[in-house]
Structures are given as structure tokens and as C-alpha cells.
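Asks: Mind folding the following:
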Amino acid sequence: MHATVLNLAIFIFLVVKAPLVWGFSFSENSRSERLQNYLNIARQEKLWTDPQWLALGHYEKKYFSYTSPFTEGLFLDADGAKSPEKELLKTIELLYGENDQKLQCHYLARAQWLNQILRIDSQDILPCEERQAWKKQLNVQGVSLIFAASDMGNASSSFGHTFLKLINPENAANKDLIDYGINYAADADPREGALYPIKGLFGLYTARFTLLPYHQKIREYINLEGRDIWEYNFNFTAEETDFLVNHLIEMENARAPYYFFSDNCSYQILKTLEVVRPDLKLSQEFQYFTIPIDTVKKLTRVPSPLFVSRKYKKSLKTDYLESFAKLGVLQKKALDIAVTKLSIPDDYELAPLEKAQVYETAMKYYSLQAFTTNKDFDNEKYQLFLKRAAMGMVAGADYVSKPEPPEDSHDSSALYFGVGQSDFKSKNITYTSLKFRHALHDLEQQDFGTVAFSQNEMAAIEARYLNTDGDAKDFHIYKFTVLDLINLNPVTQLDKNFSWKFRGDIVNNMETFTDDKFSADIEASGGYSFDLALFERTRVAYLMTARHWKTSINSVGPELLLVSRLKRDLGFSLDLTYFGQRNSTDFLRARSKLNYTFRKNFDVQLAVENGINKEFESQLQLVWNFIL
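Replies: This next block holds a predicted model:
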């Protein structure tokens, strides 16, 4: 009996004390076994091929393998950016192994997905109280996509910009400015001059996600840069919204090369949305160019709607220019006086509506100036407000324009199918043509969704088949356009905006029908443009133009460019340039184009132009706009 009790006591002692002596415990073995079980399940199920895991790493399919552009701050395995398998196994090992499990509190989205799909034991899940407390304070209950209109004065924003807004319902109505925005952008400095677009083209900038107060972005875009804002509210569930926030937390240290035209803000926003809904796969539709306005269109065209609402915020500049454009000649003179004297003299014979419009335009001008100059004009606005208030209600003075949403504008890429006639070496020939334009917009096309009275043509190529007699070579590459940009920023009587043009072509100046001869054709212009009260909208520009073409011809001279929206669907331009030429005969170049939009994304264009040797060319084209 005593021996039995003694043996039992010794056994209990060994069970309790032995781990302290031998250096292991049953609980540690249990964690190790559970980890091995998690790894076995991952291998058996090949979870690294799961669309959700690929989305979490922002992986892209490259032929027979996957890669991620994020080269630092995201992956746990040394080869994680190139191997979803290694990254998954390393993630499981570090999040649930014998090491410090606090990585779970950084990789919240990964942990949330793995907890569910691997059925992680509750003993291996950290509560992450600090992170959860921060998320509770942030109180994100919804997400919106923000589209900022294009800015022709900024190379990186010439196609617009997109970012996300995190919605706290406590900031409803007019308090939404204290929400937060999620922006993906390059750590770049526009003051680098010519290096800025070059480095952006070749991915020499590093980009990252940042959390910024929404009012800061609104101030930057609407007040300082004069860019309108469109907000699209997603229909994400509470669980999807929470998962998105978790993913954004784990992306806070991630860095990737930034390419202005491909792997840019909009592309990575699409990749982020695919984390919430991997079946979207919209990023796969943008292989070479990712144009922000095109991503908005793609998101609005998915079979199952993603958005529940849309809101528009007008910039101070747009508001002012719209009011200014409504003023007549006498009203514009009165506006000069109102801004300087803060009152309109009685000898200006203006109707009550006309006078009210002048005062309201003057107040909008000072609101714009307050932000662009960072000066205080509250007193001026108050004095003008008193004058306007003294007039009481005036019918028609509160007119508000109804802008068309950017997703309803024509698509960015285009094919031009044309027939034309041209003089060549004193011969009249006809031809058929095919042109491809990668982006974005012709001057005469409908311009809502982009900068008014602008042109943004990039990466275009045109081929022609000449109808000639004999054994001539009939097919020719006619022209390759690198850039063709026009920005007619109007002068008002209160500010002197600068208008400019730039075009860079490689043109086939063939000497005969059989010999191709390519040379650069570069043209740059600068000057001022003004709004005219003609048709729906009309703007005329007075420019000085310099041109280098046909290898050795250098020209300079004045240019008059008239652009008009005759009707909503009908655009017209007339361009007259007198070239004084250093080593050739001076000549007047006259060209004109008429664009009729007969259906969304379909236009008919008629263009005529004269050449240096009394040549004349006319062309009729059918234009099909689409998203590449």
C-alpha cells in the first residue's frame, strides 16, 4: 500500500516538474503540432492559388508565374513578391508559430482570412486590442471612390486622379470633410522640371498608400487646383468594409515603383478593391495604360452594380468661370468696378438680374483668390454680400448648372476610319486611312469629363493606302504622334491665364510614292484665350507659334485658333497660322475640323488643311471611341 502511494507521488512529481528540467512542455508541443497542421492544409489545398490570397499580395499573372510590384514593406518571405506559395507558408509560420505572434496585429486581413479558411484554433489568435481600439475610433462604415477631374497643368494628373474615402456615419451631411482619404501616389516632386514626367514614365519614383484627412485632399483639388470632384459610394457590406480597412493597415509600409500611365493611382485602387471582391478582376483589363476616368467607367459598367449613390462637388474655379461666362460685355466692365470699388455705379444701366449676377461673380472671384493667394478677402466678400442682399430675391440669379458625370463621356482610345484627297507633287490623289489613338480626347469632341477646350492626344499612329497608278508603293505609315496637347485656359478680366499647345510628331515626308522619308515635326505655342458669347460655348486663342519640320525648316509666327460648341453634339475649330520661315517661303496655314457625335462613342469628323506648296487636303473620318 505504501509502495503504491509512493510510486504515484513520484509519477505526479515527474509529470509536473520534468518540463522545467528537460526544457519542453505539452502546450508548446501542441502549438507546434497545430502549426504543422495549418501548413499541411495549406499545401494540400494549394491555398496560394486562391484568388483571395493573390489579391492580398496584389499579385499579377505574368505568363507562367505571379509577381507583385511591391518590392518592400509587404512580404515576409525574401521571395514573397515572386512566389505566392513561399509567402503564404512563411505567413502561416510567422503568424501562428512559436515566434512572436504580434505580426497578426499588422497583417490583419491576412490573419482574418487565414483564421477562417484554416479554422485557426482560438488559442493561436491574438485579440489585437490596440488595433481594434484605433479602428473603433476611426469608425469606418462605408467606402467611396473619389474621382478628381483632369488637370492639364500637371503631367501626372492630365488624365484625372482616383482615391478612396473612408466614411464615418457620424460625419454625415456637411461634416464629411473630417473623414479620411486613402491615396496611392508617388513620392515625387513636381519641381524637378523635365525630370518629373521622365522619371514617372520609367518607374523611377516610389509609391505608397497614405491615410490623409479628406478635407486636405478637397482643399488641394477643389480650392487650389480648380478640379471638380465626383464621389461614388460603394455598396460594400460591413464585413467587406472592415476587411478593406484591415488590408489598408497591412499596406501602410508597402512600396512599389510608380508608372504614370500603367501602374499608377487608379491601377492600385482597382487592385485594392479586388481584395474585397476578388471576382471583379478589373485590373486585368488594363495592361498598358490605366487612365483614371476609364477605371471609373469600368466600375460603373460591371453587371452587378457597385455604387449606391453619386455626388458632385464643384471647384471654386469652375463655379467662378461658369458665372463669368454668363456675363455680357457691359456686365464684365461692371465686374471690374465691383471688384475694385466693391460696388456698381448707378450709371451702369443693368437690369436687377444682370446686377445680381455681377455681384455673385465678384464674390466667387474673391473666394477663389483667397485660396490661390492665401490672403484674407473676408471683408471684400462681406461688402459685396451686403450689396447683393440689399437687392433681395432676383428671379434667375440662383441658376445652377447640371454637369454630366464623367462616366458618360466618350471612351479614351479611338480608331479612325477615313477617306481623303490630297495634292502630291502636282497630282491629285485619293487615299483611305486608318488611325489608332491610345488616349484621350480631340479638341472638337464633347469635352465633359475632361478639361474644357482642351486636346490630349497621346501615342497615335496613322497609316494610309494611296490610290495611285503604276507600280507605286501604295501602303505607307503616314504619321506617329507622341503628344498633341492643347490647353486653352481662358483669360477673364480679373486674371490672366496662360494658354498653350505642344505637338510632337514623326511624319512621313516621302519625296516619291516609293520612298518613305520620316522626320520630326515639332510645334509649340503660347498665348492667351478668351470666351466669346457665340453659340453654346466659344473660345478664341491668340498665340505665337514656333515649328520645326521637314528636317531643316524652322518657322515662327502668329496663330489664331477659334473653337466652338455649335451645339451639344457639334464641335468646330478654325486654325490660322502665318509662318515666317527662315529658309523657305512664308505661308499661311489654314485648317479646320468639324466633329459631330451621332451616338455615344461614335463621331464623324470632316477636316481640311492647306500645305506649304499650295497643297490642299481634305479628309472624312468615322471615329469609334473605346476603352483598350
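Asks: From now on I want contacts and neighbour counts done on CA atoms only, so please keep to that.
Replies: Will do.
Asks: Now do the strands in the stretch 501-628 of the chain.
Replies: Taking DSSP state E, counting those that start in this stretch as the test, the strands found in the stretch 501-628 of the chain are 518-532, 537-549, 553-567, 570-581, 587-599, 602-610, 616-626.
Asks: Tabulate these in JSON lines, adding columns for distance to Glu33 and mean neighbour count.
Replies: Formatted as JSON lines, the strands of the stretch 501-628 of the chain follow (distance: least, C-alpha to C-alpha, whole Å; neighbours: other C-alpha atoms under 10 Å):
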{"stretch": "strand 518-532", "distance to Glu33": "70", "mean neighbour count": "19"}
{"stretch": "strand 537-549", "distance to Glu33": "74", "mean neighbour count": "20"}
{"stretch": "strand 553-567", "distance to Glu33": "74", "mean neighbour count": "19"}
{"stretch": "strand 570-581", "distance to Glu33": "73", "mean neighbour count": "19"}
{"stretch": "strand 587-599", "distance to Glu33": "66", "mean neighbour count": "18"}
{"stretch": "strand 602-610", "distance to Glu33": "64", "mean neighbour count": "18"}
{"stretch": "strand 616-626", "distance to Glu33": "56", "mean neighbour count": "19"}
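Asks: what's the closest of those to Ala362?
Replies: strand 518-532 (17.6 Å; C-alpha to C-alpha).
Asks: now Tyr465, nearest residue through space, not along the chain?
Replies: Phe475 (4.5 Å; C-alpha to C-alpha, 6 or more residues apart in numbering).
Asks: Following up with a second sequence; could you model it the same way so I can compare the two?
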Amino acid sequence: MKIYSFIIFIFFIASFNLQASATLKQLAQHPTWLSLGHYKKPAFNESYITNTSFFISSRGATSPFEELKATVQNFNKDPLTQCKYPARYTWLQKQGLTFTQPKTSCIELEQWRDVQPIHSISLIFASGYMSNPASLYGHLLLKLNRSSAKNNKLLDYSINYGAHVPDNENGLVYITKGLFGGYKAGFSDQLFYRHQHNYGEIELRDLWEYKLALKNDDTKFIANHLWEILGAQFDYYFADENCAFHIAQLIELVIGEQLTNNSSPWMIPTTVFSKLNQATYNNKKLVQEVRFTPSRSTVFIEYMKKLTSKESTIAEQIYKTPEFLEQDDFISLNIKSKKRIIETLFELAQLQQIKKHNIDHIKSLKKALIKTRLTLPIGNEVHVSSYTQQAPHKGQKPSNMSVSSTQVNKQHNFGLGFRLSYFDSLASDVARIAFSNLEMVDTEVSILNSNLYLDKLHLLDLESFSPAYVKWPKENNLSWKINAGFERQNTLCQSCTNTFVMGGIGKSYLTNNNKTLIFTLANGYIGDLAATDNIYDASLELGLITTLYSDIKLRASHEQFILENNEKSSTQAEISIPINQNFDIRVSYKHSNLTNWKLKLNYYWQ
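Replies: Predicted coordinates:
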């Protein structure tokens, strides 16, 4: 009888273990568990996290099941495992699992998460920054909101994902390693005021905050998972496994695969915000509110708009000669005008200090402004109630396909185009730097007499004109451009081609109420060049970019080459006519030896 009882007991235990193992295998394939381990789709046999210390099982980086089994075992024998993996613990309990160890107190986690309770989550978009290759497309942050009536939002937690880059890293090395996974990366947390100060006050980048309508349990779940991965390491790839991708995946823990659900080989912050605006949560819109925080330079431009023509002239005189504050032209002004001028000049002085321009002069100016301001009544005169900047989800989508019809010397051909990303100087200004160009892998092919021609392959095409919105500070902002690729020069001859790397440097100026930019550049070319026997050439270029009407834009330029005796030159113009967020029409003209007319329809997608 005892033998039969023992056999039945063993059979019961074995059946229980088999059932438990089957349950764990099912849970190991659950989307939430796979997301908690950051396993790569579609095979889920490798994690994005590269440091083995993150995983409990020695096989955890490649086996979701082994990691789950080890997690359950550790929750049953070591209560402190709950403190290291609070999101795993909460989720497994919701799946019906129970553990032999009682729930324990996690002092460090509770201090981080609960002393000033996290009540909601926002995603932050920082506009593009042309001085840093990793930020050309903008940047994405996650904000854990803890603010209340007593606590300022600047004390919220700001979660950043970024590469671990050595100080003073060479720019070319930085770009190369960033493209090919040469850096480790990870999540870090800081108080939000540090990021707002760095982006808005130092790098002069506008910020948009998208507050999400998540339930408290889901907000806490994301916060718990962030606690788990703050020490984790990832490989950093500039084009896809970047801040946009990994922060979007955190939100997908609770909303499902709505932000990264495409087969695109690249990931851009504006794409995430476009999808975020369309995402749903509990059958409602995920985004509860969008807020704009202007940079210091954006605020100054708005202050300048508040000045009358006379006030602007006097402000210029004071900036150049602070003693002008004691002249009758200023003293005779009414109090409101005086306050507007001084407040605007204070904003300008702050900008100049950030840029480290005219340091001694700015110190003298601020002293004179403070002395005069103390003689005036309290209270500000300049109030900016709204800004014209639009949120990033309203911007033009980054990728492009096109069809075109071209006429060169009475020959017509049909063309197709593809651009990987991101915008050109005639694109919408929404959520990007105006009068700038950032294009990668821009390709055009044409069909002529049943032959297929590669007309253009620009691997990288960058332009930054950096115009001064106020002329009198005399800032030395340089304009520059870089381009590398291949072009068929069909305005020179049918078989002429350029394979080149070029760069240009110069100046730009705003006019027409800041709607028109005039630029001049000195350009240098190296490569297999069609118009010269040398491997190098140089030119001077004069051009403009302007808004003709509403959102219709024109770019025109004349480029004079200077190293050959035959005085080669090129004149070109292009008009952009937007239809909606997804389409625009381009009409372009180019003339060298021959004349090229092109009509093109662009489709933008993400």
C-alpha cells in the first residue's frame, strides 16, 4: 500500500512539474515577457541588451524560456530579486503565478518612484541640432511626471537613451562608429531641468511634450521596467537602434506594437511622434495633450516682433552703445516702450552669453540695462501668449518616392526617385531647422530610348545656413554644405557624370521679414568631374530661398566655376508646391550648356 501511495505521489509531482513547465513555455512567448527581455523580432533568440549581468540565467540573453524559468526560481528563493526586477514580479503575479517568498520592501526603488509619486508619462521631442551628427534628426526623451501644485515639473525624471561616447571623440570616428554599432549605449535618468536647460538654453532647441493618457498601473509598470534597465547596455546604431526605437519600445509595453510596427530599416524621432498621435489606448487617443516649450532663441525672436520700428532702432543703438540709455531719444520714450526695449535686450544678452559672443561688451550692456530697469515700475511688459511653431507629428514625413518627367534639349524622359530621409530646403518648416537641408540616400533614375540611367545618388547632402535673425549683434554665423555622391550632368552632355565629394562655406542673410534667405558660398569639389580634366574644382555660388505665397517656396542659385578658362557656370531654380502632408509638386529648371526642365510629384511616407 505504501508503495502504491509513493508511486501516486511521484506521478502527481511529475504531472504538476510538466504542467508548470508547459505554463512557463507559454508565458515565455508572451509579447510582454519578450518585451521585458528586449528580445529581437522575429526569432526572439537574441536580446538587444548585451551585458550578461542583466540576465538571471546564463542563457537568458538568447532564451526567453530559460530566463523566465530562472526568474521564477529566484523569486521563490531570494526576496531581493523583487527589488531588482519589479516589473517582472508584478507581471508574473498578474499571470496567476505565486511565489514562496513574501512581498518585500524595496527601499531604493520606493524612494526613486514613490517619495514624489510618478503619476503620468510624457514623450519629449527636441528639434534637430546641426552641430551634432547624432541629433540631426532631433532627439526623443521620456519624462516621468512627478510635478504637483507644490513641485515644479522641472523636478520630473527625464529618461535619456544615448551612446557612451568618449570625450573629444573625432567627428569622423563618431559618425562611423554611430552608423556601424561601434558604441555601447544605455538609459540614464536625470531631473528634467538638466535636459531642458541643455536643449533649450545651450543648444537652443525647441521642445514638444506629448503627455500620454495611461492608467496608473501602466505608468507604474513602465517606471518599474525602467528601474530594471537603467544599468543595461545596448549596441548603438544611429539609423535604427537609437533613442527613437528603444524609447518607443518602452511605451509599447502597455499599448502594443503601434510605434515600431513596420519593416523600415531606419527609425526617426518624428516618425515615432507621427505614429504616437495616431495611437490608441483603451479605445481612446493615447496622446492626452501636446505642449510647446520654446528655446531661448525662439523666445528672443518673439520679443523682437513686439518692438515697433522706432523701438527696434533704439534697441540697436543701445546694444552698440549702452550709454545711449542716458540719451534723450530713450529717456523721452514712455514707460511701456522703455520696458519692452530693455526686456528684449536682456533676452539678446542671454543669447550672446550662451554663444560666448562679445563677452566683455555683454557684461557692460547687462550692467547698464539693470541700472536703468531699476528706475522703472515693476512688472513685465512683453508677454508672448502663443507661438507659431507646429508639433512634429504635423510635419512632412521623412522618406520620399517620386515620379518625374524631364525635358533636355527637346528629349523627354520618365524618371523615378527614392530618398531615405529626411528633408530638403524647400520642405515644410514644421519641427525642423528652417533654411536647412538633410538628405540621405537620395536616388533618381530615368528611362530614355528604352535605356535606364542612374541620374543621381547622393549618399549624404547637408546644408546649414544659420542666418542671424537680428543683424546688429554682428554674429559670425557661417553657412556650410557637404555633399557626396554621383550625378549625371545631362545639361553638359548626354554622357557626362560626376562622382564627387564637395564642401562649401560662406554667409547667409535674411530679408523680406525673415521670409527670404540670400546666401553666398565658396565650394570645393574632389572626384571624377565631368567638366574638367582635374580631380578637383572650385566655384562661387550665389542663391536665395524664399517663400512666395503661403507654403509655396522657391530656391534659385547661380554657380560660377573658377579654376578653368572656359568659365563654366550653372543656373538652377526649383519651386515647391505642397498639396498636403504626403504630397507636393516640384517644378525645376537647370541650365549649363543645355537646358533641363523637370516636373516631379513627390510622395512622402514613414
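Asks: where does the TM-score land?
Replies: These two chains, once laid on top of each other, score a TM-score of 0.86 by TM-score structural alignment, normalised by the length of the second structure; 575 aligned residues with a C-alpha RMSD of 3.3 Å.
Asks: circling back to that earlier point, including distance to Ala78 of the first structure, could the strands of the stretch 501-628 of the first structure go into CSV?
Replies: CSV is the format used below for those (distance: least, C-alpha to C-alpha, whole Å):
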stretch, distance to Ala78 of the first structure
strand 518-532, 47
strand 537-549, 52
strand 553-567, 56
strand 570-581, 56
strand 587-599, 53
strand 602-610, 50
strand 616-626, 41
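Asks: looking at those strands, which is closest to Ser401 of the first structure?
Replies: Closest of these to Ser401 of the first structure is strand 537-549, at 13.9 Å (criterion: C-alpha to C-alpha).
Asks: Can you tell me what Trp367 of the second structure aligns to in the first structure?
Replies: For residue 367 of the second structure the amino acid is Lys, not Trp. Aligned by TM-score structural alignment, Lys367 of the second structure pairs with Asn379 of the first structure.
Asks: Check the gap between that match and Phe371 of the first structure for me.
Replies: 15 Å (C-alpha to C-alpha, to the nearest Å).
Asks: Go ahead and confirm the residue nearest to Tyr465 of the first structure touches Asn467.
Replies: No. Taking contacts as C-alpha atoms under 8 Å, Phe475 of the first structure lies outside contact range of Asn467: 9.2 Å.
Asks: which one in the second structure is aligned with Asn554 of the first structure?
Replies: The alignment partner of Asn554 of the first structure in the second structure, by TM-score structural alignment, is Tyr536.
Asks: which non-adjacent residue is nearest its match?
Replies: Going by C-alpha to C-alpha, 6+ apart, Tyr536 of the second structure has Ile526 as its nearest residue, at 4.4 Å.
Asks: gap between that neighbour and Asn483 of the second structure?
Replies: Distance of Ile526 of the second structure to Asn483 of the second structure, computed by C-alpha to C-alpha: 11 Å.
Asks: what residues are shared contacts of these two?
Replies: With contacts taken as C-alpha atoms under 8 Å, 6 or more residues apart in numbering, Ile526 of the second structure and Asn483 have Val501, Met502 as neighbours in common.
Asks: out of all of them, which helix in the second structure is the longest?
Replies: When the second structure is parsed with DSSP state H, its longest helix is helix 2-28.
Asks: by contact count, what packs against that one?
Replies: helix 64-77 (3 or more C-alpha pairs under 8 Å, 6 or more residues apart in numbering; DSSP states H and E).
Asks: Sort out which residues of the helix it packs on are buried, please.
Replies: Using 16 or more other C-alpha atoms under 10 Å as the test for burial, helix 64-77 of the second structure gives Pro64, Phe65, Glu66, Glu67, Leu68, Lys69, Ala70, Thr71, Val72, Asn74, Phe75, Asn76.
Asks: Have a look at Asn379 and Phe371 of the first structure and say which one is more surrounded.
Replies: The residue with more neighbours, out of Asn379 of the first structure and Phe371 and counting by other C-alpha atoms under 10 Å, is Phe371; that gives 18 against 11.
Asks: Quickly note the distance from the more buried one to Tyr365 of the first structure.
Replies: 10 Å.
Asks: what do you get for Gln331 of the first structure?
Replies: According to C-alpha to C-alpha, Gln331 of the first structure and Tyr365 of the first structure sit 14 Å apart.
Asks: Then Leu145 of the first structure?
Replies: Distance, Leu145 of the first structure to Tyr365 of the first structure, by C-alpha to C-alpha: 30 Å.
Asks: Then Phe70 of the first structure?
Replies: Separation of Phe70 of the first structure from Tyr365 of the first structure (C-alpha to C-alpha) stands at 44 Å.
Asks: repeat for Ala9 of the first structure
Replies: From Ala9 of the first structure over to Tyr365 of the first structure the distance is 93 Å, taken as C-alpha to C-alpha.
Asks: neighbour-wise, which of these two wins?
Replies: Tyr365 (23 against 11).
Asks: Now the aligned residue in the second structure for the more buried one: closest residue in space that isn't a chain neighbour?
Replies: Matched to the second structure by TM-score structural alignment, Tyr365 of the first structure sits across from Leu348. Spatially, and ignoring its direct neighbours in sequence, Leu348 of the second structure is nearest to Phe300 (6.5 Å; C-alpha to C-alpha, 6+ apart).
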